[in-house]
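build the 3D model from these lines:
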Amino acid sequence: MSDSPHTSVTVDEETPLKTVPGSGDPQNGAATAVAHRASRFRDKHHRWLAICSIICGISCIGIKALINSVKAEWEPNEQASQRFSRRARKFGIISIVTWLSILALAPPLMALGSYLVTLQD
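Next up, the predicted model:
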């Protein structure tokens, strides 16, 4: 074991360790906390819309929205990323609107079917 190379790391002992999150520079920490909260609600790639469209919409279209959202996040080209993001938004909205229209049209279609069956008799 004595033949193995060792790396030496110098430690600056004058730099205090920040053991508690947010205990650093208070002015910079406050700005970082505000920016973090603001970025949490900004969904540039429409990820939350895609997830909601899987749960509260037609799930196969919602999965397509989620795939486009992930592609938008990982795409290095800005124009392609925006194109995938627009597709994710479009598929998410289509999924939710389709599900709501099915829910709204189900009772009238059932009533129409019942009426047609009574006319047949």
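
okay, CA-based contacts and neighbour counts for the rest of this
Fine.

look up how far residue 65 lies from the residue most central in space within the chain.
Centrality entry for the chain: nearest residue to the mean C-alpha point is residue 47, 2.0 Å, by C-alpha atoms, centre = their mean. Distance, residue 47 to residue 65, by C-alpha to C-alpha, to the nearest Å: 8 Å.

anything in contact with each of the two?
residue 88 (C-alpha atoms under 8 Å, 6 or more residues apart in numbering).

I'd like the structure of this one too, to check against the first:
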Amino acid sequence: MSDSSQTCVKVEEELPLNVVAGSGDALNDDSNRQKPSSPGWSKAFSCCEDKHHRKLAICSTVCGCCCIGCVALINSAKAEETENPVKAEKYLRKAKKFGIISVVTFISILAAIPALLGLISYLLTLYD
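Model (predicted):
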């Protein structure tokens, strides 16, 4: 047994009630405050805040032509990793361009399918 005595100090501390979800880990931190947002879309879903066009590249891969969307995603990753600002700007322009091209291509294919089906049915009725 040891001769040292152990003392228990009871510290009473009042914690303020945090009403914002997820703000309990940083108390009294001004950088963690949420800014008031306008009604409607949240800034978390805005593509304008994405400086590497990563969201556009992922959406163009999933919801667009995937081969062109992959090129957009690769350029987005290169823009994030490149430390040269001139090359990064070039990759950002390419990522944005290929992302938009991918989505527009997919939408045009979806719009062309009913038109082509109508044309085929018209040609088949003329053939009969």
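
quantify their similarity with the TM-score.
The TM-score (TM-score structural alignment, normalised by the length of structure 1) is 0.71; 97 aligned residues with a C-alpha RMSD of 2.3 Å.

where in structure 1 does the helix ranked longest in structure 2 fall?
For structure 2, the helix with the greatest residue count under DSSP state H is helix 85-127. Aligned by TM-score structural alignment, helix 85-127 of structure 2 falls on residues 78-120 of structure 1.

now residue 64 of structure 1. Nearest residue, chain neighbours left out?
residue 91 (6.9 Å; C-alpha to C-alpha, 6 or more residues apart in numbering).

the one you found - how many residues pack around it?
24 (other C-alpha atoms under 10 Å).

same question, residue 68 of structure 2
For residue 68 of structure 2, using other C-alpha under 10 Å, the count is 21.

surely the residue nearest to the centre of structure 1 touches residue 64?
No - using C-alpha atoms under 8 Å, residue 47 of structure 1 is not in contact with residue 64; the gap is 11.4 Å.

which neighbours do those two share?
residue 88.

counterpart of residue 75 of structure 2 in structure 1?
Residue 75 of structure 2 maps onto residue 68 in structure 1, by TM-score structural alignment.

its match sits in which helix or strand?
Per DSSP states H and E, residue 68 of structure 1 falls inside helix 59-74.

for that helix, packing partners?
helix 47-55, helix 78-120 (3 or more C-alpha pairs under 8 Å, 6 or more residues apart in numbering; DSSP states H and E).

mean per-residue distance, that helix to structure 2?
Once fitted to structure 2, helix 59-74 of structure 1 is off its aligned match by 0.3 Å on average (mean C-alpha distance after the TM-score superposition for structure 1).

mind listing residues that contact that helix?
45-47, 50-54, 80-85, 87-92, 94-95.
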